[in-house]
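Asker: fold the following.
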Amino acid sequence: MNVINASITKMEEIEIFGIPALYTPHKVSRQTVHLGMYCYELQAAPEDWCQPRRLMNEVDEGFYGTVLTPVPVEGADGEGLAIGPEDFKDELGIGSYTPAEFEDKYLSPHYDPLRLEQIYGKAD
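Answerer: Alright, predicted model coming up:
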């Protein structure tokens, strides 16, 4: 299984439990997680590998992907937090960001989508 560097990889913006977050189908090296971001793994149910069923600190079996959030998600410790159909929204089409860009978008009072378009040649 590929382990990626979270600090330089663009990830899809999603929403989980109403929180804007970043998602990748790969495992993330915990040492590369951007400061201020919280790293969780998604677990799929054995009977349905197409949908995430639990948000956990680490998944041993049934790994579905990794989620980075700007705030901690209560209940994701231990056995994890069950994910219902409306809790994981991954087809929003918002865009893909590195954690630094994501943080800039949500935490910077000077966020400017035109600046991202100039840097990357397309709008987010």
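
Asker: contacts and neighbour counts: CA atoms only from here.
Answerer: Fine.

Asker: quick one: Arg115 from Met56, how far?
Answerer: For Arg115, the distance to Met56 equals 35 Å [C-alpha to C-alpha, to the nearest Å].

Asker: the more surrounded of these two?
Answerer: More crowded of Arg115 and Met56, by other C-alpha atoms under 10 Å: Met56, with 23 against 12.

Asker: so that one sits against Ala44, correct?
Answerer: No - with contacts counted by C-alpha atoms under 8 Å, Met56 stays clear of Ala44, the gap being 11.0 Å.

Asker: for comparison, sequence B:
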Amino acid sequence: MEWIIAARIRDVIDTKLAQQQSGFRPVHSTLDQLLHLRAALTRPTPDSRTGAVFVDYAKPFDTVDHDRIVSAMREMDIPPHIIRWSASFLKGRQGRVRVNSKSSLPQCYSTAACHKEQFSAHLCSLSS
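Answerer: Have a look, this model is predicted:
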């Protein structure tokens, strides 16, 4: 089910993200950004000034706030049924830490998307 929802979310957000954004997008990479920077630096501009900002968030899946994701979905006009499903999917997420054969007690999380690659990537791009 995550793949279906991810595809629906992708269809909406890909048209709303800046063309230059590479993070959390298929067929985009750091190399794309480096090539854009190289082209900008070698292309003369009227004032010969070029600026660039590259942001790399450490552990983005671990810091995504669920409420922010749902708010961003509303702002981007994602269909309500997809918002409801995603909010339900994120609500009450639990995890444990296991070292060797010992496990911690379950912990509830209000941040972090599950690590289903496509679904999490789209959720992270919504919150940035």
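
Asker: can you give me the TM-score here?
Answerer: The TM-score (TM-score structural alignment, normalised by the length of the first structure) is 0.24; 51 aligned residues with a C-alpha RMSD of 4.5 Å.

Asker: which stretches of the first structure form helices?
Answerer: 99-107, 113-120 (DSSP state H).

Asker: now do the longest one and helix 113-120, the angle between them.
Answerer: Computed with axes from the mean of the first three to the mean of the last three C-alpha atoms, to 10 degrees, the direction of helix 99-107 of the first structure lies at 170 degrees from that of helix 113-120.

Asker: what are the buried residues along helix 99-107 of the first structure?
Answerer: For helix 99-107 of the first structure, the neighbour count (16 or more other C-alpha atoms under 10 Å) marks Pro99, Ala100, Phe102, Glu103, Lys105 as buried.

Asker: turn those into JSON lines, columns for distance to Ala82 of the first structure.
Answerer: Conversion of these to JSON lines gives the following (distance: C-alpha to C-alpha, whole Å):
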{"residue": "Pro99", "distance to Ala82 of the first structure": "25"}
{"residue": "Ala100", "distance to Ala82 of the first structure": "28"}
{"residue": "Phe102", "distance to Ala82 of the first structure": "25"}
{"residue": "Glu103", "distance to Ala82 of the first structure": "26"}
{"residue": "Lys105", "distance to Ala82 of the first structure": "28"}
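
Asker: what's the span of stretch 20-28 of the first structure, first residue to last?
Answerer: 18 Å.

Asker: output the helices of the first structure in CSV, with distance to Phe63 of the first structure appended to each entry.
Answerer: Formatted as CSV, the helices of the first structure follow (distance: least, C-alpha to C-alpha, whole Å):
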stretch, distance to Phe63 of the first structure
helix 99-107, 21
helix 113-120, 31
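
Asker: stretch 3-12 of the first structure: end-to-end distance?
Answerer: Stretch 3-12 of the first structure: ends 16 Å apart by C-alpha to C-alpha.

Asker: do a quick rundown of the strands in the first structure.
Answerer: 3-4, 11-16, 19-24, 27-28, 38-45, 48-56, 63-69, 81-82, 88-89, 96-97 (DSSP state E).
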